[in-house]
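J.: Quick one: sequence and predicted model below, then my questions.
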Amino acid sequence: MREAVVRAVGDALIEVGLAGLDLADVARRAGVGKTTVYRRWGTVAAAVADLVDDMVETSAPRADTGGLAGDLRANAELVAETLADPRQGRLLAALIAAAREDERTAEALRRFYAARIAVWEPCVTDAVARGELPAGTDAAAVVRAVSAPLYYRFLTSGDAPEQADVTRAVDAAVAAAEAGAYR
């Protein structure tokens, strides 16, 4: 039931935005009783927060290629694939818009990104341990430096990042990290 409701929340958010999201409609879309939805989630904000929590729980694990550039490339490609996915890209855009309107959604989205960054931080800490990067490199900053240009392209142009964007983001982050810019 949770899976159906979470999917329905995402579908509705994509179609009507946060302002148009209605728990009765979510129940109908999910094929469950609206009493069940109201009892378990209670508010639209709670349902959207659960959607984001589900995204954290079901996100892909990090790759371990054995080298910083390969690991960060795997991360960047995952971000690019997610943004290119017809549903996932639209859902992330809808969640970002919803976060501007609702603090609970904003907090859930911050938790999502914090969790995703935490999953990928070992790419950087492992690179420091191997001597690829200077000691004291801020792992979260390096991971954000890879993802940020990809999200920026998506949010400002509406286009999913291309392979050239992935390469540029990874190359720039690696070069900056090697130069000590993230210490």
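T.: Okay, I see it.
J.: Going by C-alpha atoms from here, please, whenever you check contacts or count neighbours.
T.: OK.
J.: roughly how far out does stretch 95-113 sit from the chain middle?
T.: Stretch 95-113 has its C-alpha centroid displaced from the chain centroid by 11 Å (Cα atoms, centre = their mean, to the nearest Å).
J.: which parts of that stretch are buried?
T.: For stretch 95-113, the neighbour count (16 or more other Cα atoms under 10 Å) marks 95, 97-99, 104-106, 108-109, 111-112 as buried.
J.: One more to weigh against that first structure:
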Amino acid sequence: MTSEGAEAVDSDGVEPGTVRPGGRTARVREAVLRAAGDALVEHGFDGLDLADVARRAEVGKTTVYRRWSSPAGLVADLLTDMAEQSLPRTDTGSLAEDLRANARLVVRTLTDPRQGPLFMAVIAAAACDPRTAEALHRFYAVRIGEWSGCVEAAVGRGELPAGTDPGEVIAAVSAPLYYRLLASGAPLDEEVADRAADAAAAAARAGVFVR
């Protein structure tokens, strides 16, 4: 994995991968991030090379080095884009159904032929690269924040005890699903998703997640 001596910040003093690149429209960013995702799926983080990404995206190497500076910066922006493209949370008026929708979305993502391997590659990269880990943490903080509203609404309706930590409830839904993906290798399907959601809902009702 190489970065060919690119600078850590761009000409505006902004760390690459933390904001949308300016200038040449979103088409360049879209092409580069698509190419980066393809390269990650094929070669993993250790094989992610900015020159190769530029070639795949049919973009000048200088543009890629200037805007993203390093493979870690590219992955950070890829995660930002993935968060931006994620579907909005479901609002059914029922905690159980909202959490099931969340769990099923996670399963669909992790079993998608492209998204699944991409997440695996990003998670593996985060285990050995601090900047990628920070980007991954931001990604999940955004997603958990978006879905926390269904827990807050459930507290407001009296479905859950006051003081329930919304983020902990949402994390409890997806945790067993990622365990299956990364550790056990057990199948992921809607039945598994519903079971994870129901378990998190039952624990929340019992006050397990009260701060």
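T.: Sure thing, it's come through. In this text the structure is predicted, and so the values were computed from the model without any measurement.
J.: what's the TM-score here?
T.: Remark: TM-score between the superposed chains equals 0.97 [TM-score structural alignment, normalised by the length of the first structure]; 183 aligned residues with a Cα RMSD of 1.0 Å.
J.: hang on, the earlier thing: closest to residue 162 of the first structure among the buried residues of stretch 95-113 of the first structure?
T.: Of all those, residue 95 has the smallest distance to residue 162 of the first structure: 22.1 Å, by Cα to Cα.
J.: Show the contacting residues for the closest one.
T.: Applying Cα atoms under 8 Å, 6 or more residues apart in numbering to residue 95 of the first structure gives the contacts 13, 105, 109.
J.: And the second one, how far from residue 142 of the first structure?
T.: Plainly put, residue 105 of the first structure is 25 Å away from residue 142 of the first structure if you go by Cα to Cα, to the nearest Å.
J.: Ok, the last one next?
T.: Summarising the geometry, the distance separating residue 109 of the first structure from residue 142 of the first structure, computed by Cα to Cα, is 20 Å.
J.: element containing the residue nearest the centre of the second structure, please.
T.: Central residue of the second structure (Cα atoms, centre = their mean): residue 139, 4.5 Å from the mean position. Counting by DSSP states H and E, the element that carries residue 139 of the second structure is helix 130-157.
J.: now that helix: how far from the chain's centre is it?
T.: Distance, centroid of helix 130-157 of the second structure to centroid of chain: 10 Å (Cα atoms, centre = their mean).
J.: what's it aligned against in the first structure?
T.: Under TM-score structural alignment, helix 130-157 of the second structure corresponds to residues 103-130 of the first structure.
J.: quick revisit: beyond the helix holding residue 139 of the second structure, next helix or strand please.
T.: helix 166-179.
J.: Can you give me the stretch of the first structure that that next one aligns onto?
T.: Counting by TM-score structural alignment, helix 166-179 of the second structure corresponds to 139-152 in the first structure.
J.: The helix holding residue 139 of the second structure to helix 166-179, inter-axis angle?
T.: Put simply, helix 130-157 of the second structure runs at 120 degrees to helix 166-179, going by axes from the mean of the first three to the mean of the last three Cα atoms, to 10 degrees.
J.: What mean distance separates helix 130-157 of the second structure from the matching residues in the first structure?
T.: Mean deviation of helix 130-157 of the second structure relative to the first structure after superposition (mean Cα distance after the TM-score superposition for the first structure): 0.3 Å.
J.: Show me what that helix is packed against.
T.: helix 71-85, helix 95-111, helix 115-126, helix 166-179 (3 or more Cα pairs under 8 Å, 6 or more residues apart in numbering; DSSP states H and E).
J.: could you dump the ones you listed to CSV with distance to residue 63 of the second structure?
T.: Listed next are these as CSV, based on distance: least, Cα to Cα, whole Å:
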stretch, distance to residue 63 of the second structure
helix 71-85, 12
helix 95-111, 30
helix 115-126, 23
helix 166-179, 35
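J.: What is the burial count for the residue in the second structure that residue 43 of the first structure lines up against?
T.: Residue pairing (TM-score structural alignment): residue 43 of the first structure is matched to residue 70 of the second structure. Residues near residue 70 of the second structure, counting by other Cα atoms under 10 Å, number 25.
J.: In this model residue 50 seems to touch residue 70 of the second structure, though I could be wrong.
T.: Yes: Residue 70 of the second structure lies in contact with residue 50 (Cα atoms under 8 Å); the separation is 7.1 Å.
J.: Just give me the neighbour total for residue 93 of the second structure.
T.: Count around residue 93 of the second structure with other Cα under 10 Å applied: 12.
J.: List the contacts of stretch 62-81 of the first structure.
T.: In contact with stretch 62-81 of the first structure (Cα under 8 Å, 6+ apart) are residues 119-120, 123-124, 126-127, 132, 143, 146-147, 150, 160-163, 166-167, 169-171, 174.
J.: Which of those are buried, as a PyMOL select command?
T.: In PyMOL syntax, the buried subset of the contacts of stretch 62-81 of the first structure is picked out as below (16+ other Cα under 10 Å):
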select buried, resi 119+120+123+124+126+127+132+143+146+147+150+160+161+166+167+169+170+171+174
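J.: Return the distance of residue 93 of the first structure relative to residue 155 of the first structure.
T.: Going from residue 93 of the first structure to residue 155 of the first structure by Cα to Cα gives 7 Å.
J.: Repeat that for residue 137 of the first structure.
T.: 28 Å.
J.: Repeat that for residue 168 of the first structure.
T.: Per Cα to Cα, residue 168 of the first structure is found 17 Å from residue 155 of the first structure.
J.: Perfect, I'm done here.
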